[in-house]
Structures are given as C-alpha cells and as structure tokens.
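>>> sequence and predicted structure below; questions after.
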Amino acid sequence: MRRPTTFVCLVAALLALLPAAVARAGPVRFEFTVAPAPGIANPFAREIWAEVTPPSGATLLLPAFYVGQQIYAVHARPDRRGTYTLGRILESTRGAPATAIAATPHSPSTFENPAPLRLPPVGVDPRSPGGFARADGHAFMPFGANVAWAPEPDVLAFYRATLDAFAANHLNWMRVWMVHWGGTNLDWPRPEDGVPIPPGGIDATVAARWDSLLAAAEERGVYLQIVLQHHGQYSTAVNPSWIDNPWNAAHPGGFLKTPAEFFTDPRARLLTALKYRYIVARWGWSPAVFAWELFNEVHWVDALKLDRDETAVAQWHADMVRLIRSVDVYAHPITTSTEDLRSPIYAAMDFLQPHLYSADLVAAARTFAPRRAGDTRPVFYGEFGDDHLRLPDDVKKSGLVEPPAVWASLMGVGSLPAQAWEGEKLRATRRLAELGAVHRFVVLSGWSRHHDLQPFSAAVECTARVPLQLDGAQPWQRRPAREFTLPLDGREPLELGDWPATFATPAAEAKDGFPSRAVFHATFPRATVARLEIVGVSENGGALRVSLDGQSAAAGSWPAGDTFPATLTFPIPAGSHAIALENTGARDWVQISHLDLGLTAPALAAIGQRNDRFIALWVRHRANLFALEPGAPSEGTIVLDDVPAGTWEVKWWDTAGATVTATEILSHAGGTLRLPTHAVTRHAAIVLSRQP
C-alpha cells in the first residue's frame, strides 16, 4: 500500500527540480504623466506612488519610477488571474506622508491578467527560520553559482546562454553584481553604453538590460541574488575602483573626497536611497529576485579596512534596509556579505552571507565563523573559491574543486549549500551538471524531508592508506581556532575547518582577530615523529613554536627572504598529548601548509548527516579527489555507531549524475553497523533509510 504514496512523493520531488513552464515574463505595468515639481529638477528624485488594486480587491501602494518625458511607471506582480486597476497617484517628500497629485494616464488604467504568476516567489521560511521557502509552501534550497558579470560584450546573450545552462542542469540560483565593467551598474555605465550619468541619474540602456535579464531568469526558473554595491567602488586598497568612480570629487560632477564618505555624506546617502527606491520600484515585482544584497564583501571598503568605522557602515546598512523594506511591498529578503557574522552590520539582515576562500575547502565548508547566541537566520556561503588551495593551476582550471566543496557544505553545521564563485568556469568545463547532481540528490533521496539532521563523521576501515596530516584551513579569517580532539582513525571533526593556516602575532590577534595559537588533543598508538611544513612568512619575517603538553617541542624563526617550504620536526611519544602551535610574537605572521603526524589514515573518508531514521554519507577518496588522473579506486568498511534496530534500505548514489547505482536491504539488530563500500574512485554518496 505504500507504492502510490511513494510515487506521488517522487513526482512532487521531480517537479520541484524542474523550472516552471513560463511564458514571456513581465509585470503588470501602468504608465502615467505628472506635472514637473517645483524645486525638484531631477525627475529620478521624486517619490511617486501609485495605488494598484489586484483581483483580490486589497489595494497596494506601490513605488513608481521615472521612465522619461515626464512619464512614470508602476509595476505590480501578476500573481492572480483577473483585473488589475490603477488608482490614485500620490507623492511624498523625504519621509512626509504621501498625498494625492494630479496625473494623466499614459496607458490603459486596467489590465486583464490571463494567468497567475508562473514562478513562485521565495522568502525566509516562517516554519523553519534557518531556511527558505517558496510561496507555494515548498522548501527552497539555493543551488547554483556566482556569475557576477558577463565576460563578453553582449551581456544579455551571455546571461541567456548561462541561464539556459543553469536551468538544464537543475540549478535555481545565480548571484549577479550591479557592476560598471559588466554593463549592469545603473549610474556607472560602460563607455560603450553611452555618456556618463550625472549623480542621481539612471542609465536607460542598463535599466532595460536588467528588465531583460530578470525576464530571462524568470522564464528559466532561476532566481537572482542581486548585489547592489561591491567593495571596490569605495576602496583604495582591495580591488580598487575608486579612482574611476564618478562620485569621486576628482571627476567632473563628483562630490566625495574619500571613499569612506560614501557611508556618511548626506548627498551620497540620499542618492543611494533614491537609486535603491528605483530598483525596488522597477524590479521588486519580479519573483526571480531571490534577494537584494547591499554590498559584496563590505569589510574591504576603506571605511572598514582602513578607518575601522564599523559604526558608520552598520548604520548605513540599517538605514538602507529600512528604506528598502518601506518600499518593497513584496518583501524580498535582504542581506549583505561580510566575514564577521557577529558584526552589527548584519543586525537588520534577513540572512547571513559569509564567503569562503580556504586552504582546505572540504573541511572549511562544513562550519562557519561564530554567530551571535540565538541567531537562527539562514546562513550559507555566497561565494567560495580556490585561491588558497595548494593545488596546481591545471587542477583549479578543470573545475574539479567546486563540486566536492558543495557536497561537503551539506555535511556540516549548515543546512544550505555553498555557492561557487566561478560559475562561468564551471559552465565552460561542463561541471554544472555535477552541481545540479547535488540538488537532485537532496530532492530525490528524501533529504529535504528531514529537518533534524546532525553532522557527523564515520570511521572507514580501509587497506589503502595515506599520510595522516592536519591541514591549515583558514589563511586569513578572523575566527578563533577551537581546541578539539583529533581522532586518529580518519574521522573528521568539524573543528578541522577552523584550524589556522596563518598564525598572526598575539598583538595582531588582539587588534584584528586573526588567531595566534591553536591546540588539539590526540592519543597516539605508538611513538612517532611529526613534521610541520611552513610555506611563508611576513615581509618582517615570522616565528613559530610547537609545544607538546605545555613544553616546547620545536621552534623556528625565518626572515622574509628565507627559502620555503621550511620544516619543523619533533618527536611525539605514544599516549595522549596536547599539541599547540603558536606564534611567538618575535616577528610577524607565519603561514603553514600542514602538520604530518607520522601516521597513516584510511584512503577513504566519510562525513554526513543523520537522525534515527535517515543517514546520508558523502565518501571521498583522499588521494584521488582532485587528481586529474586518479589512481586506483579503494574499498573499505564504514563503521556507523548507534544505528537504531530495524530494516534499513541502503542506496548508493553516483555523485556525478545523482543516479542510484545500487540498492540493498539490511536487517540491523541495533548498535554499530558495519557497511562495506563499493569501489570509490573520487567520491560517492550513500543514503540509509529506516523502513516503517
């Protein structure tokens, strides 16, 4: 009797993967003209509103935007079948209550919508605050990648082709910047798009491009996270674009003397607020807008990196969130991206957006920097990249790195996948299907029906062995290195993702939050000799000490011109020990590659999520995972502790295509379950489901 239910669930799961069959996407649009306003020369600066009554009968007050020739337009979401009617036109000024003004229709004042909205809008899930949900009640998990700008002159042709590829591979999320060199910045156009725009203006060509881009996304069922600002616009130190910024006082019409003034200058704040109002008025109707992201990596702007004025930047964020929420009737989620999840910059955000550029993506993707106590908002890595991986360039260019990091991100403390930075690389290397396979796995395996999963790592008994080493994971992250116990049987605790790759001085830790010391505990089965590999130091040199049970075991000091890698070697007796690495403070920072413990680990590693009814495992081959030419596959036995008694269905999944390669039924008496693996070349997934 379970077959019909199973069939219905499978059909629903498959439908959740498919983009909606969508006709030409577009808003309910009304146009009208109003007389010029005395004292307001810039038509984009007028705060015009329109009352629109949808078929439900509940009148909406929507922001209008300037089109040209004294024409304004209002966009409503076509979420119901029936008649939409334009009502009164109103105007407010700088927060004053809106009052009705005279207006002349420039289009029919009624619109007959033949069909309801095709793509369900997405928001934070009210039933599960740590996740997202579509308006139709289905849970939503963003699976996709960053395609921040078009690397080709024809922006729309590029994005249409890329959106086609995303949809074809079951990807539903893309992060796109409003950036001048990509032809998507409304008030900083490319030279080929026309003349520069004076402060307070909007480029019509770029705005029309966004109309088409969002329509293309909606038609393909892909949601866009739209990044309104990027750090380079207001930075002189990190990816700086300040020298070319049209608001820079060095240019005609510019008025900001420093990048930091963007956050405090009254004119800059007003013009930014008006631009954001325009953005919401023109595109807030679109269900293809997943979220508004105020800033990319705001910690790199001069106001924070150089001036350390977190108060001003946090206040700017709070004010802009308040502005957007006051005009966004459709309540899209709002976020920003910065590294400190406890920063007041995040206080008003709907979800958190750290980025991840780790030297060990598999370990680091499973955990996050500390959050404020009780913060249950959604969090996922909006970017991750391979910049700090110690891998050859040809491996990085191949796209091998990204899919495993997405798998690993689901096997940690978060419930949402990490998003690759180089989406276009993955399209070019035909790896998008591997990202889509993770999405298919989550939906088709039944994962998404479980909300109480806990991350874990299982031991794998395996004759094939590799060196047991503790890799430096975090090169430059302001997060503490948690003290932890390292199992020597190949299990991988979450704390591995916090282990520093860079050790700052104690003074730098106190000032900037970069760790200077890290400690782990382990019980060694025999005496061994450990080797710590140092790969670089500051231009001022660096010094590092290794302690064993509180006593110095090895130490080194290296000038900047020294030859790297360098090695510190020290003996470890059999038994339980505490091992500490610490910057002595004598010079400056030190960067490590790994600590080889002189032991071996199984070639296969297993991490996963579990409850008492469902166990998902991702198994990888430590030596083959990123090899362009992988070696022989390995087999082993996964040791699962505390598995409840019952009948368990075991499915093996191909991680490249998210297809089930084998199914078996196990009768388990309870306790430890020993599960023989199939041969694993790179990585595979396993799901165990307890049967009713």
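Now that the structure is in, tell me what you want to look at. Numbers count the residues shown, from 1 in each chain.

>>> going forward, measure contacts between C-alpha atoms and count neighbours the same way
Fine.

>>> which parts of the chain are helices?
Secondary structure of the chain (DSSP state H): helices located at 3-17, 155-168, 204-220, 266-283, 302-305, 310-327, 361-364, 393-398, 402-409, 423-428, 432-444, 506-512.

>>> which among the ones you listed is found nearest to residue 73?
helix 266-283 (8.2 Å; C-alpha to C-alpha).

>>> so what's the residue count around residue 598?
Neighbour count of residue 598, defined by other C-alpha atoms under 10 Å: 15.

>>> hmm, residue 468 and it touching each other?
Yes - using C-alpha atoms under 8 Å, residue 598 is in contact with residue 468, at 6.9 Å.

>>> so what's the gap between stretch 289-299 and the chain middle?
10 Å (C-alpha atoms, centre = their mean, to the nearest Å).

>>> neighbouring contacts of it?
121-123, 173, 214, 223-231, 283, 304-305, 317, 332-339 (C-alpha atoms under 8 Å, 6 or more residues apart in numbering).

>>> now, those residues that are in strands?
Counting by DSSP state E, the part of the contacts of stretch 289-299 found in strands is 122-123, 173, 223-230, 334-335.

>>> about what we covered before: can you put the helices of the chain in CSV and add mean neighbour count?
Listed next are the helices of the chain as CSV, based on neighbours: other C-alpha atoms under 10 Å:
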stretch, mean neighbour count
helix 3-17, 13
helix 155-168, 18
helix 204-220, 21
helix 266-283, 20
helix 302-305, 20
helix 310-327, 18
helix 361-364, 25
helix 393-398, 14
helix 402-409, 25
helix 423-428, 19
helix 432-444, 23
helix 506-512, 14
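
>>> in a markdown table, list these along with distance to residue 178.
Shown next, in a markdown table, are the helices of the chain (distance: least, C-alpha to C-alpha, whole Å):
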| stretch | distance to residue 178 |
| --- | --- |
| helix 3-17 | 28 |
| helix 155-168 | 12 |
| helix 204-220 | 9 |
| helix 266-283 | 11 |
| helix 302-305 | 20 |
| helix 310-327 | 16 |
| helix 361-364 | 28 |
| helix 393-398 | 26 |
| helix 402-409 | 24 |
| helix 423-428 | 17 |
| helix 432-444 | 23 |
| helix 506-512 | 30 |
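
>>> below is structure B, check it against A:
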Amino acid sequence: MPIGQNDAISWPELNGLFRRKDIAGVEAHLRWLRQSGVTCLRLMLEYAQVRHRYFERPLGRFVPAMVRLWDDLFRLCEKHGLRILLTPFDTFWQWRHWRHHPYNQRNGGALDQPSRFLVCTATRRAIKARLEFAVRRWGGSGALFAWDLWNEIHPEQAEGSADDFGDFIHDLGAFVRRLEISLYGRSHPQTVSLFGPELRWRAHMPLREPIFRHPDLDFASLHIYEEGTIDHPSDTVAPALGLGRIVGEALAETRDGRPFLDSEHGPIHTFKDKKITLPEPFDDEYFRHMQWAHLAAGGAGGGMRWPNRTPHVLTPGMRRAQRSLAGFLPLIDWRRFRRVHLGGRVRVSRPDVAAVACGDDAQAVAWLVHRETIGPNGMLRAVAQTEPVMIDLPGLAPGSYRIVGWDTAAGTQAAEWRAQADGRLKLEVPPFATDVALAIRRC
C-alpha cells in the first residue's frame, strides 16, 4: 500500500546524492522515512528546475553523474525497503525552462517546440530511448514500484489536442511492457497522470477515457488540486472532504475496479502564487485529514503530497501522520478488500459530523470528522462530545463485525467493539474530539 509523497533529486533531503556529496545523510533520511511508515516515493528521473540535473546532455547521452546518482538511490531504496513510482520527465520545469532543455533543437535536440512533445516522431524515439535505458538499468530492481509514463499529460504538449492521448499511452506503455517481459519475465504497473482541474477546464476534450479507462494502464492517477479548497485551504476540513469526493468520482470513472492513486496534491496556489508557507500546525492537520480522506474514500494509500513548503520538505508532524496510517493498515485485509466508494449512501446521525467511507460485503473503512468546530485559525478545536454519533453503512453482509476506532493524531487504537449487520451496519461510535478512523471487518 503506497504511503509516501513526491520528492526530487534536487530537493534538500535527496540533494546529497548529487556528486555523492552526502550519501550517508541521504541514507539516514531514507531509513527515517521507512521508520515513519513510508513505503513509496514518487520521483522524476529528470527534475529540470535547475540546469545541472538533466538526465541527458546532449540528447542521447545519459549523463554519467546522473546515472550514478540513480544507481545510488535505487541501491539505498532496496536496502531500506522503499519503492519508487518513477516518471521519466518533469514536464512542468521542462516547459518553463525549454530554452535550456537538451531536447530543444537549439541545444542539439530533436524538437522545435514543446507544444509538439507528444506528436513529434523523432522525439518519440528519444522518449523511448530514455525509457529503455531506465528499464535496462533499473527495471530489475525490487525498489521500482511502477511507471508513471507521463507526468501531467496535457493537450498543449500535443498542439492543443487530446485526441491522440490513447495512442501515445499505448505506444509507450506497450514498448515498456514488452521490454520488461523480455528482460525480466514480468512487468511493472503503469499509469499516466493528469492535472485534475483540467477535467473541468477542458470538459469538451476526451481526457477521461485515456486517464481512467485506458486498457494498457494498471491504475488511474490524478493530481488533485481543487481550486479554493485543496490548492488554497482556509481550513483543514473542507479540502479533505473535497478530496474524498473527487476520489469517489475518479473511482466511478474507472468502471473496472482498477486502483486509483492521487499522486499529487497540496496547497499549490497558496505556496506558488501567494508565496505563503502554511503555518506548520495548520499544515500538519491539513495533511493528516487529506490522507485519511483519500484512504477512506477508496484510494490506494494516503495520496502523495507535493511539499509546497519552505524548505521544500514534509514536516515531522506529517511523518507522524504517515506512521499513524501505517499502523492502521494491518487492521484491514487489503488483498481481499474489493472496496467501492460509499459516498452519499452512508448515513450519519449528526449534521456537524461528516463521513468518508468505502467498503465491500465483508470490510469497510470510514473516517469521521467534526466540521462545525473550526477555530479562527482554520483548525479543529478539540471539544467534549456530548451526543453519540451513529453511522449507518450499506452493503455489509449479515454477520458479526469487529470495529476498531483509530486515533489518527496519536496513531493508536482508541476503541474496539463488535456489532451485527443485516445488509447494513449501524454503529454507535464512541466519543471523539476531532476525527476518528474506523476499521470494520467481519469476524
């Protein structure tokens, strides 16, 4: 189950890999991540915010220092049991810094304009050559989790059209899969990510089919930056409820039960446009609520935060939240959990409490949060609960169920009890101050 976040080879915690300036420091950091329950990092093979991290320079020459950097990172991740969700290009900085990029014709590359990245035949060959190098070099590593074949695929990379996204995905995906099978006898999962608001901004374009239902992709992923809530939060509850709703909508779009992973989220507008780093206590609670909403809505793991902080790292409080999530996960049999998002079918007895939940006929996960005790700072106030909360979950087969209440902030079990279901499971939840997660499993 992926617990982790986005990272980059030029950000503070991995920067010591470059030219082996501080391998020991990076290893200590990775060890701490694993101790914090982290299982997966999403990384870009080339992070083009700075010019001395290009993976190729010039086109077709894989920079020895960068190859060695990735050799070291894969070795360390193998040693400490971490997995990598790998994407070949950082398309954001590649576009912003196009004048410097090695794929630019002016720098000896194959491409005249970045608006033709997905349609240029010569560039397609170069993309495949990069992927082939990565597959041959690291495809046999146990640290490789999956391929994000293209970061934030966008019509502007294909001359303003999304009509050929499906063919582009098939061409790259089939190429990687054939090569992996020929070399290793198996292949890794594949996905392609999309900047989530594009689904609304470009509703007239055929974006949903390739992202959610492409037959060559193994799981679906979005970068969930809902405007006004997730991208610029004023409290810690509305963004999480928005994330839960969007995860549910995404799962409904897949239609075949494939997993969904939010592979980027965070306060991007607050940080990038407003130049504000959220106060650490607020951001810690925002982060914690977001990961529990993602899991309870039916997503794989807790979603993957883009730090959007100065310094550009997750806080110790966020690491504690990840450790809490890791402690909760063994309470559910994930290999047998064929969960669906329960959405509006969940009934809660009190309007001041919101619920996000998923389940099948034998198990369920729910997250309950108070939403009317938000203080002036946008954070939840811990209040003494005077009335019980009743939650009614659909779809659970008749029988006896064990319910564990989980204190998400403390990372500990807060309650345990049993209840009977008759097609619906009605629970009286013990008092909780701000929020609580429930693991529900048939005995």
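Okay, I see it. None of these values were measured; they are calculated from a predicted model.

>>> let me see the contact set for the residue lying closest to residue 644 of the first structure once chain neighbours are set aside.
Closest residue to residue 644 of the first structure apart from its sequence neighbours, by C-alpha to C-alpha, 6 or more residues apart in numbering: residue 670 at 4.7 Å. Residues near residue 670 of the first structure by C-alpha under 8 Å, 6+ apart: 642-646.

>>> separation between residue 670 of the first structure and residue 170 of the first structure?
According to C-alpha to C-alpha, to the nearest Å, residue 670 of the first structure stands 38 Å off from residue 170 of the first structure.

>>> repeat for residue 304 of the first structure
On the measure of C-alpha to C-alpha, residue 304 of the first structure and residue 170 of the first structure end up 38 Å apart.

>>> cool, and residue 51 of the first structure?
Taken as C-alpha to C-alpha, the span from residue 51 of the first structure to residue 170 of the first structure is 38 Å.

>>> next up, the contacts around the equivalent of residue 172 of the first structure over in the second structure.
Residue 172 of the first structure maps onto residue 39 in the second structure, with residues paired by TM-score structural alignment. Residue 39 of the second structure is in contact with 1-4, 81-83, counting by C-alpha under 8 Å, 6+ apart.

>>> rerun at 7 Å
Residue 39 of the second structure sits next to 2-4, 82-83 when contact means C-alpha atoms under 7 Å, 6 or more residues apart in numbering.

>>> which of the helices of the first structure sits closest to residue 658 of the first structure?
Closest to residue 658 of the first structure of the helices of the first structure, according to C-alpha to C-alpha: helix 432-444, at 4.8 Å.

>>> what range in the second structure matches that closest one?
Aligned using TM-score structural alignment, helix 432-444 of the first structure spans residues 319-331 in the second structure.

>>> got a list of contacts for the matching stretch?
Outside stretch 319-331 of the second structure, the residues that touch it by C-alpha under 7 Å, 6+ apart are 3, 36-38, 288, 408-409, 411, 439.

>>> what do you get for stretch 303-317 of the first structure?
Counting by C-alpha under 7 Å, 6+ apart, 260, 263-264, 299, 344-345 sit against stretch 303-317 of the first structure.

>>> could you do stretch 243-253 of the first structure as well?
198-199, 233, 242, 254-257.

>>> please apply the same query to stretch 49-59 of the second structure.
So stretch 49-59 of the second structure is contacted by 46-48, 62-63, 66, 93, 102-103, 108-109 (C-alpha under 7 Å, 6+ apart).

>>> contacts only, for residue 682 of the first structure.
Residues near residue 682 of the first structure by C-alpha under 7 Å, 6+ apart: 620-621, 624-625.

>>> skipping adjacent residues, who's closest to the residue most central in space within the second structure in space?
Centroid check for the second structure by C-alpha atoms, centre = their mean gives residue 263 as the closest residue, at 2.6 Å. With C-alpha to C-alpha, 6+ apart as the criterion, residue 263 of the second structure has its nearest non-adjacent residue at 4.8 Å, and that residue is residue 304.

>>> residue 63 of the first structure versus the aligned partner of the one you found in the first structure, what's the distance?
The equivalent of residue 304 of the second structure in the first structure is residue 419 (alignment by TM-score structural alignment). Taking C-alpha to C-alpha as the measure, residue 419 of the first structure falls 32 Å from residue 63 of the first structure.

>>> fine, thanks again, bye for now.
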